[in-house]
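Visitor: Sequence first, predicted model second:
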Amino acid sequence: MAALIVAAAATSVGAQEPYPNRPVRIIVPFPPGGGTDTVTRVLAQKISENWKQPVVIDNRPGGNSIIGAEAAARSTPDGYTLLAAIDSTLAMNPSLYAKLSYDPVKDFVPITLATSYPLILEATPSFAAKDMRELIAMLKSEGAKINVAYPALPAQVAGELMKSVLGVTFTGVNYKGGAPALQDVMAGHVPLVLDALGPSLPHVKSGKVKPYAVTSKRRSAALPDVPTFTELGYPEMEVITWVGYLAPAGTRDDIVRKLNSEFVRVLKLPDVRERFAGLGTDIHGTSPEEFAAQIRSDSAKFDKVIKAANIKVE
């Protein structure tokens, strides 16, 4: 009997198929063409070339990324369905929705935090404040009359954090995406916008918007002359929007480790680093444990902001 058990166990182990031996799907909970989609397609192509297996992008937009995250959470935990998530997917939605159809901690296994980019506070070129210190003084004295565009949920949360940290007031205006928000700022319809660095980068460089500060710990290599909130004395304003990859809970650890190694390898490739640098994107390639710690830290931070500002989803 013992011999039969050992033989059965050996057969079971031996029967495990090598991974991957068929196409891998990455669910992107946003439309094609956005930042998360672009980053994921670059990485997927490189992984596919190395593994000799297709890595397919499955765009599932809608509901502040809830639709795509739910689909990934309910997928078979075999390593063939992954989720591309951003900070709001895992660290903001739980505080915004009383009933969320997925649990960011229980339903997923982190693979790696791949890339990030800061937000940038910028204005129409004719706006009076010439630098951040003048802007803060203006917002303290007449902020109630000044509008700030919020292109997306992370910007709204960061904007409410900015009010608290800087001790200023202003009126946040929600937009459905960065393009219309930037267009209104460049046209002078709204004086200020808090937006992701990537979409803003060409407009800053062309002088169509005036930058004040970025929310990263260090200055962006893409805009070395733009100060950080941290160096201006506001380290609490360190806010990065990140793109990370996860697998459904229950995925074997050896598969998670193999995925992590492959993502990290691709993120170190010179042509990938050059491509992302042009997008104003910082490269990370963390371990699963480091990514899990980032999710916990951001969840606690944003939960306080969302509750204090009573932010509601529309």
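Guide: That came in fine, so what should we check first? Numbering: from 1, shown residues only.
Visitor: alpha carbons only for contacts and neighbour counts from here, please
Guide: Will do.
Visitor: What ranges does this structure have for its strands?
Guide: Under the criterion DSSP state E, strands of the chain are mapped to 24-28, 55-59, 81-86, 108-123, 147-150, 171-174, 192-196, 210-214, 240-248, 282-283.
Visitor: for those strands, which one sits closest to residue 7?
Guide: Between residue 7 and the strands of the chain, the tightest spacing by C-alpha to C-alpha is seen for strand 240-248, at 30.6 Å.
Visitor: Name the surrounding residues that touch the closest one.
Guide: With contacts defined as C-alpha atoms under 8 Å, 6 or more residues apart in numbering, strand 240-248 is touched by 36, 72-77, 79, 81-87, 107-119, 154, 196, 215-216, 256, 291.
Visitor: another structure for you, compare them:
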Amino acid sequence: MRRNLLTLAAAMAAAALFSTASQAQSFPDKTVTFIVPFAAGSATDLLARALAQAVTLDAKVSVVVDNKPGGNAFIGAQAAARAKPDGYTVLIATNTTHAANEHLFKKLPYDPVKDFEPLTLLGRGGQIMLVNPSLGVNTVAEFVKLAKSKPGKLSFGSGSSSSRIAGELFKQMAGAYIVAIPYRSNPPAVTDLIGGQIDVMITDMATGLPQVKGGKLKALGVSTLQRSPLAPDVPTISEAGVKGYEMTYWFAAYAPAGTPAPVVARLNELLVKAAKSSTAASFYQSTGTEITTTTPEGLRKVQADESVKWGKIIQAAGIAPE
């Protein structure tokens, strides 16, 4: 009897494995949904739509983008975590949902590790450090000197976790006390920077660079270790005065926990190919985002490393979880 039960169990396991593998070979055969935890028009939304178009052309199935903004990206992340783990729901996420939130909030309605299967990193982007021309500084080194001479008198604005943590890291590495002024988003902060209500901010290229080209703000440096092709004349913050400084934001894709491994592998294949396609090229080029893809395990490691990094910066800044 025991031998028969073991044989039956083995047969059932083999049948289940065959069924999963068979499903993965035909996957996808119906509409796939990309959940974006940010508003339409955001950088994450634009990336998701570019990838959706590329996957649609490649896999010959419809891919729709479902924006679920709000609640510090909680709403979209939670919806993806609760979706059926069959591969037909993908979360297009960022460092906000999977590295920063767990340190900025006491309790999340989702677990960034346990609730998701990593698929692939999708790209890394840099930010740009801006000041009002009336501040009278032309380099990062000059700004640091000014800030140190007036501790607590200068302020920096931020309207996203990437912008806030970039500013906090700058303060820590430069050894300067600059007051943090939070905003609901980056554009209003840029408006106040132009108006002189704040003194400096580090923001995404799409938001900040047009103001530099329009002569309203001055760029002191970029947050990556390499100069940006969008602003090749602007030095890196590292080379311009704060050696070793680097702070990037990143995009990544996740499936709900429990998604079968063969389906995860197929999604990784489709998304990596989409990121490198001509269809998505305009997004990467226009935003200065570097195409960066990984294996699922590669993304798992990136996320773990980034969580530690962001956690240390947040703790050192004395930011109390909400």
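Guide: Now that the structure is in, tell me what you want to look at. What you see is a predicted model, and the numbers here were worked out from it, not measured in a lab.
Visitor: TM between them?
Guide: The TM-score (TM-score structural alignment, normalised by the length of the first structure) is 0.93; 314 aligned residues with a C-alpha RMSD of 2.2 Å.
Visitor: Pick the most buried one from the strands of the first structure.
Guide: strand 192-196 (a mean of 28; mean count of other C-alpha atoms under 10 Å).
Visitor: Adding distance to residue 8 of the first structure, write the strands of the first structure out as JSON lines.
Guide: Shown next, in JSON lines, are these (distance: least, C-alpha to C-alpha, whole Å):
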{"stretch": "strand 24-28", "distance to residue 8 of the first structure": "29"}
{"stretch": "strand 55-59", "distance to residue 8 of the first structure": "34"}
{"stretch": "strand 81-86", "distance to residue 8 of the first structure": "29"}
{"stretch": "strand 108-123", "distance to residue 8 of the first structure": "29"}
{"stretch": "strand 147-150", "distance to residue 8 of the first structure": "59"}
{"stretch": "strand 171-174", "distance to residue 8 of the first structure": "60"}
{"stretch": "strand 192-196", "distance to residue 8 of the first structure": "55"}
{"stretch": "strand 210-214", "distance to residue 8 of the first structure": "59"}
{"stretch": "strand 240-248", "distance to residue 8 of the first structure": "28"}
{"stretch": "strand 282-283", "distance to residue 8 of the first structure": "45"}
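Visitor: what's the closest of the ones you listed to residue 5 of the first structure?
Guide: Nearest of those (C-alpha to C-alpha): strand 240-248, 30.3 Å.
Visitor: residues in the second structure matched by the closest one, start to end?
Guide: Here strand 240-248 of the first structure aligns to the second structure at residues 248-256, judged by TM-score structural alignment.
Visitor: Of all the strands of the first structure, which one comes closest to residue 182 of the first structure?
Guide: Residue 182 of the first structure lies closest, by C-alpha to C-alpha, to one member of the strands of the first structure: strand 192-196, at 7.2 Å.
Visitor: how big's the offset between that closest one and the second structure?
Guide: Comparing strand 192-196 of the first structure with its match in the second structure after superposition yields a mean distance of 1.3 Å (mean C-alpha distance after the TM-score superposition for the first structure).
Visitor: That strand corresponds to what range in the second structure?
Guide: By TM-score structural alignment, strand 192-196 of the first structure lines up with residues 200-204 in the second structure.
Visitor: Please compute how far the matching stretch lies from its chain's middle.
Guide: The chain centre lies 16 Å from the centre of stretch 200-204 of the second structure; the measure is C-alpha atoms, centre = their mean, to the nearest Å.
Visitor: With stretch 144-151 of the first structure instead?
Guide: Stretch 144-151 of the first structure sits 23 Å away from the centroid of its parent chain (C-alpha atoms, centre = their mean).
Visitor: In the second structure, which residue range corresponds to it?
Guide: Using TM-score structural alignment, stretch 144-151 of the first structure pairs with 152-159 in the second structure.
Visitor: what do you get for stretch 118-134 of the first structure?
Guide: Alignment of stretch 118-134 of the first structure against the second structure: residues 126-142, by TM-score structural alignment.
Visitor: ok, and what's touching the matching stretch?
Guide: Contacts for stretch 126-142 of the second structure (C-alpha under 8 Å, 6+ apart): 143, 163, 193-194, 196, 199-205, 208-209, 216-224, 228, 237, 240-242, 247-249, 288-289.
Visitor: Excluding chain neighbours, what is closest to the residue nearest the centre of the first structure?
Guide: Centroid-nearest residue in the first structure: residue 242, 2.8 Å away (criterion: C-alpha atoms, centre = their mean). Leaving out its chain neighbours, the residue that sits closest to residue 242 of the first structure by C-alpha to C-alpha, 6 or more residues apart in numbering is residue 116, at 4.0 Å.
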